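Chemist: Below are the sequence and a predicted model; questions follow.
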Amino acid sequence: MAGVLTGVVGALLTLLLHGAQHVVFGAGGHSFAQEVRLASPPRRLIGMTVAGAVIGLGWWQLRVRMRVIRVRDALGDPPVRLPLRSTTLDAIAQIIAVGAGASLGREGAPRQVAAAVAEVLCARLGLDDRHRRLLLGAAAGAGLAAVYNAPVAGVLFAAEVVLGTLDYIAVCAAALMSCIAVVVAWPVVGRDAVYHLGAHATAPNVWVWVVLAGPVCTVAGIGFNRLMEAARRGGPSRAIHLLPLRITAAMAAVGLVAMTLPGVTGNGKSVLEALVGRGGLPAGVLFALLVAKPLLTAACLRGGLTGGLITPSMATGGALGALVALGLGHDQGGLSMVVCAMVGAAAMLATTQHAPIMAGAFMLEVSQAPPTLWLPVALSVAGAWATPRLATGLKQL
């Protein structure tokens, strides 16, 4: 039951995401990135500013009138329950904000609603705290799986990130729920890869980056996480009556930068699409995205917006990997840039989520990568896992 309902939730939120982006940027393109590029620069700024004002007013009223509980809080404290109404309204605001161009991931909203639906089922079935926690964690992973057509990543996210256990009952429940949710969401989300890989090849000197990606992206990922934590400390708990103004200002800031750098909008999918399937990006644009994407993501969080960080961190890592490819002498948009970008994205995600297995599986699954890319991605996430442990060991010596 939870798997079926999670698939429905994923499909409905995906439709809402597309509707929001059509309203703000126009419906003339075949993808979010194309719609943003086709929209005139003034429309990007004005559309995002107006959307920020509307979202800010809605979120302000929600937070004044209702209590919003996070999935992590409900899992960590058994007496705390996820209220379906406020959780769903908060998720709707999140998904509209991402569709309107906020520099945040879309995976947070389906995770929340799926867990809230599972909470209702647990109450109706009278499940104890242990099985309630298992079901909520599995539902959160299934929500991620449904919107990205990534059942394996959904299972690993539930086990490695949300629940922190490899208990066979938890893994089996998460697997069943994720697979059901993905199939139910197929009519809307589709069965194709999220990122369509172009032609690619792993040149000999790319293996240098494969080995170094773990340590480099560990440092970059730690910086990314610290920036986001600092931004959250200035988030919605401060000056609640100013929330509409703060959210409007954050959206306007993204829109202002998007007038000349449209890739900063949304969850970062457009950046990765350009790097792995559309011939790459110039070095100047890559450097600008590497700096602007995390800064604007932090600005959105500080302004009071909430959302996921999976795809923004992947976009940052992908831009870093593509810059490394250029530094290694490969052509802009060349065959090896695809590999470098994927390796950077996977290593960055492994660091920011503290989940190397999930990160590698997610990157390979959303791109439906061929076996030739499995080893580079696996080595990069292994390096991201090993680097902090080696650093800790050296400090102890």
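Modeler: In hand now; what should we look at?

Chemist: CA only for contacts and neighbour counts going forward, please
Modeler: OK.

Chemist: can you pull out the helices in the stretch 1-150 of the chain?
Modeler: Taking DSSP state H, counting those that start in this stretch as the criterion, the stretch 1-150 of the chain carries its helices at 2-25, 32-38, 41-65, 71-76, 84-99, 108-125, 129-148.

Chemist: what packs against the longest one?
Modeler: The reference is to helix 41-65. helix 2-25, helix 84-99, helix 243-258 (3 or more CA pairs under 8 Å, 6 or more residues apart in numbering; DSSP states H and E).

Chemist: Go again with 6 Å.
Modeler: Contact analysis of helix 41-65 by 3 or more CA pairs under 6 Å, 6 or more residues apart in numbering; DSSP states H and E lists helix 243-258 as its packing neighbours.

Chemist: contacting residues around the helix it packs on?
Modeler: Helix 243-258 has contacts (CA atoms under 6 Å, 6 or more residues apart in numbering) with 44-45, 48-49, 52-53, 56-57, 60, 299-300, 303-304.

Chemist: Likewise for stretch 198-214?
Modeler: Contacts to stretch 198-214, defined as CA under 6 Å, 6+ apart, come from residues 276-277, 335-336, 338, 347, 376, 380, 383-384.

Chemist: and the longest helix belonging to the chain, which residues are buried?
Modeler: Determined from DSSP state H, the single longest helix within the chain is helix 206-233. By 16 or more other CA atoms under 10 Å, the buried positions in helix 206-233 come out as 206-207, 209-221, 224-225, 227-228, 231-232.

Chemist: do you know how far the closest residue in space to Asn149 that isn't next to it in sequence is from Glu273?
Modeler: Leaving aside its chain neighbours, Asn149 sits nearest to Val182 (5.7 Å; criterion: CA to CA, 6 or more residues apart in numbering). The gap separating Val182 from Glu273 is 22 Å, by CA to CA, to the nearest Å.

Chemist: Those two: which has the busier surroundings?
Modeler: The residue with more neighbours, out of Val182 and Glu273, is Val182; 31 against 21, by other CA atoms under 10 Å.

Chemist: just checking, what packs against the helix or strand containing that one?
Modeler: Using DSSP states H and E, Val182 maps to helix 168-189. On a contact count with 3+ CA pairs under 6 Å, 6+ apart, helix 168-189 meets helix 2-25, helix 129-148, helix 151-156.

Chemist: And for it, what's in contact with it?
Modeler: Helix 168-189 has contacts (CA under 6 Å, 6+ apart) with 3-4, 6-7, 11, 134, 138, 142, 145-146, 149, 151, 155.

Chemist: Presented hereafter is structure B, for comparison with structure A:
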Amino acid sequence: MMPLNPLKKRLALPQTSWQLCILAAIGGFASAMLVVLFVFTIEGIQLLFLHENDDYSSLSALSRLLLPIIAAVLIIFFAWLTGYQYIRSGIPFVLHRLKIANGVLPLRNTLNQFIGSTVALAAGFSVGREGPAVHLGAACSSYLGNKFKLPYNAMRSLSACGIAAGIAACFNTPVAAVLFVMEVILREYKVHIFIPVMIAAIVGSMTTSSFFGLNHEFGYFSTISLRHGHYPALIVLGITLGVIAFAFNRYLILVIKASARFHIVPRILTAAIITGGLGFLLPHAMGTDISAINFSLQSDVELQLLLALLLAKVIMTVMALGLGVPGGIIGPILGIGAIAGTCGSIVATHFITGNIPASDFALMGMAGFMAATLNAPLAALLCVVELSNQIEIIVPAMVVITSACICSGQFFGNRSIFIMQLEAQGLAYRRPPIEKSLQHIGVLGVMAENITLLTQPDQKTLALALANKTPDNHLIVVDKHSGQQAQFILYQPINTPNSKPFVEQHTLIPLCSQSTLAEAYMLLAQARAGGVYVYQNNPDDIIGIMTFDAIRSYLLKGKTST
């Protein structure tokens, strides 16, 4: 038997671990540095043809038309180099890999995410930075876990830490990043995961702050002046945002389903033509969110132009994401919400005495639309609070968020756009409740190590070993033939009423030491008996066993009986 690594055994248990916290900090720093490189690359490319970042109005109309098409050709070319099957990326793909591959992301998908998203964002496609940041963060941290061959439950936790670091690095919003991971990605709150995720978010935010400063993108918003008398208008705004969120999600899914039968090349070219065409007419609709928000907050913009900008932004985002352009969704969502909120402020001013600052309703629109679209009210609330540096917006934002979520969810049956995307693309994201419960604990942490190994014993030796066997000891016979993998056979004396004791024999199934109880359960569920033996590197070297009875004990009592 090989010696067991105590660090890996510790990480296999669902407990708060300083070792995982250190790995989370290292992974968070590496993820943040990758996001910094990603942002610098985008800004560097943009400054080659723009006077200021995201200011596409400085380009000629013809340049705005051609720029997305040129970018689409580059995206397609790189996807061809890596293989078109590796073009899937972003938050839905990360969710899928978190469920079916313990958060491990293929390198080619990550390369497509970095290069493709960089080109798409630089060229003015209406996609966000946070999707690539999530993908890059998860890939970086999961690579770290895979390099050290950590237990799968620890790898999933480390991948979640990378996601939190990526979001915090992208927006400088560590609290919202933690809540986003818990509310949207993991959809559960576990203290032993919460703490390392928090550490990774802090490290990610501090790392990018050292490069870009402590200011948030929307820190320039003036202090809000909303009063209780504005709350009826905020409720109407929330209801309107709920309707828009339902329409946005529905048409995005329709585009995904309708375009699925076409190759990725015509899909991305179509998205480029639509983006270029709308950018030709409305340059401020291009890009992720900053340009559109800045334009909508100008005091002399007419309502008709804002409504046209809102419609163009929705169409560009739906078509870009629905047709497969690499990038995120949260950035455009914030932009759409801000424009919708600004439109609401103009309408509300006609019915309420005194002017309502457009920036106040813009912030409310960002919070409400993000909450209703992602079905993540708490993450949306904290995101806008951190982005604006204003704790005073909490109560009015809660009014808008609750109104939007109730309208969108109860009356229209709207769900998280990420879940809807996964279902539309046929990507698995759910595990049965039993398997989900067993995923939290690795076999290394609870396997039986008290083993007596007998290599091809004779009958007398076997009988003597059975007679001397204690209840907490497991007797295993090794059947090994030259050139073949060894078989490990478990011998279990069974005492039955009114009969002589007899011995059950079970051939143990090999299981990698990184596995969780979920993998062990799936191997044994059909027979509902026997067990698995755990190995580290060589399947011929046993380091412990896990029986089906022990797994059943964990399900019933919350602990194993080995």
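Modeler: Cool, the structure landed. In this text the structure is predicted, and so the values were computed from the model without any measurement.

Chemist: Need the TM-score from the superposition.
Modeler: After superposition, the two chains reach a TM-score of 0.88 (TM-score structural alignment, normalised by the length of the first structure), with 381 aligned residues with a CA RMSD of 2.5 Å.

Chemist: just to revisit the earlier point, neighbour-wise, which one of the contacts of helix 168-189 of the first structure leads?
Modeler: Ala142 (40 neighbours).

Chemist: Give me the angle between the helix holding Val182 of the first structure and helix 129-148.
Modeler: Helix 168-189 of the first structure runs at 30 degrees relative to helix 129-148, counting by axes from the mean of the first three to the mean of the last three CA atoms, to 10 degrees.

Chemist: Translate His96 of the second structure into the numbering of the first structure.
Modeler: Counting by TM-score structural alignment, His96 of the second structure lines up with Asp73 in the first structure.

Chemist: swap that for Ile45 of the second structure, please
Modeler: In the first structure, the residue paired with Ile45 of the second structure according to TM-score structural alignment is Ala20.

Chemist: contacting residues for the closest residue to its match other than its chain neighbours?
Modeler: Once flanking residues are discounted, Ala20 of the first structure sits nearest to Gly99: 5.0 Å by CA to CA, 6+ apart. By CA under 6 Å, 6+ apart, Gly99 of the first structure lies in contact with 17, 20-21.

Chemist: what do you get for Thr342 of the second structure?
Modeler: By CA under 6 Å, 6+ apart, Thr342 of the second structure lies in contact with 358, 361-362.

Chemist: how close does the residue mapped onto it from the first structure sit to Leu328 of the first structure?
Modeler: For Thr342 of the second structure, the aligned position in the first structure is occupied by Ala322, per TM-score structural alignment. For Ala322 of the first structure, the distance to Leu328 of the first structure equals 10 Å [CA to CA].

Chemist: same check, this time on Leu289 of the first structure
Modeler: 19 Å.

Chemist: Looking at those two, which one has more neighbours?
Modeler: The neighbour count for Leu289 of the first structure versus Leu328, taken as other CA under 10 Å, is higher for Leu289 (23 against 15).

Chemist: quick one: what's aligned to that one in the second structure?
Modeler: Counting by TM-score structural alignment, Leu289 of the first structure lines up with Leu309 in the second structure.

Chemist: in what helix or strand does Met358 of the first structure lie?
Modeler: helix 356-367.

Chemist: I'd like to know how many residues surround Lys8 of the second structure.
Modeler: Using other CA under 10 Å, Lys8 of the second structure has 21 other residues around it.

Chemist: so Phe218 of the second structure touches Leu387, yeah?
Modeler: Yes: the criterion here is CA atoms under 6 Å, and Phe218 of the second structure meets it with Leu387 at 5.4 Å.

Chemist: in the first structure, what residues pair with the lengthiest strand in the second structure?
Modeler: Assignment by DSSP state E gives strand 487-494 as the longest strand of the second structure. Alignment of strand 487-494 of the second structure against the first structure: no match, by TM-score structural alignment.

Chemist: tell me what that strand is packed against?
Modeler: Helices and strands touching strand 487-494 of the second structure, by 3+ CA pairs under 6 Å, 6+ apart, are strand 474-479, strand 502-507.

Chemist: tell me the angle of the one helix or strand Pro388 of the first structure maps to relative to helix 206-233?
Modeler: Counting by DSSP H and E, the element that carries Pro388 of the first structure is helix 374-396. Relative orientation of helix 374-396 of the first structure versus helix 206-233 (the same axes, to 10 degrees): 60 degrees.

Chemist: Mind giving me the packing neighbours of helix 374-396 of the first structure?
Modeler: Secondary-structure packing of helix 374-396 of the first structure (3+ CA pairs under 6 Å, 6+ apart): helix 206-233, helix 335-353.

Chemist: distance from the longest one to the second structure after superposition?
Modeler: Which is helix 206-233 of the first structure. For helix 206-233 of the first structure, the mean deviation from the second structure after alignment is 1.9 Å (mean CA distance after the TM-score superposition for the first structure).

Chemist: For that helix, what is the distance to the chain centroid?
Modeler: What separates the centre of helix 206-233 of the first structure from the centre of its chain is 15 Å, taken as CA atoms, centre = their mean, to the nearest Å.

Chemist: And for stretch 102-110 of the second structure?
Modeler: That offset, for stretch 102-110 of the second structure, works out to 12 Å (CA atoms, centre = their mean).

Chemist: Buried residues, it. List them.
Modeler: Buried residues in stretch 102-110 of the second structure, defined by neighbour count with 16+ other CA under 10 Å: 102-105, 108-110.

Chemist: Taking those residues, tell me the two that lie furthest apart.
Modeler: Across those, the longest distance by CA to CA is 17.3 Å; it joins Asn102 and Arg108.

Chemist: Would you mind measuring from Pro282 of the first structure to Ala201 of the first structure?
Modeler: 19 Å.

Chemist: Ok, Gly19 of the first structure next?
Modeler: Noted for Gly19 of the first structure: a distance of 37 Å to Ala201 of the first structure, by CA to CA.

Chemist: repeat for Thr14 of the first structure
Modeler: Noted for Thr14 of the first structure: a distance of 33 Å to Ala201 of the first structure, by CA to CA.

Chemist: These two - which one has more neighbours?
Modeler: More crowded of Thr14 of the first structure and Ala201, by other CA under 10 Å: Thr14, with 23 against 15.

Chemist: Could you verify my assumption that Val147 of the first structure touches Gly10?
Modeler: Yes: the pair Val147 of the first structure and Gly10 qualifies as a contact (CA under 6 Å) at a distance of 5.4 Å.

Chemist: Name the residue in these two with the higher neighbour count.
Modeler: Neighbours were counted for Val147 of the first structure and for Gly10 using other CA under 10 Å; Gly10 has more, 33 against 29.
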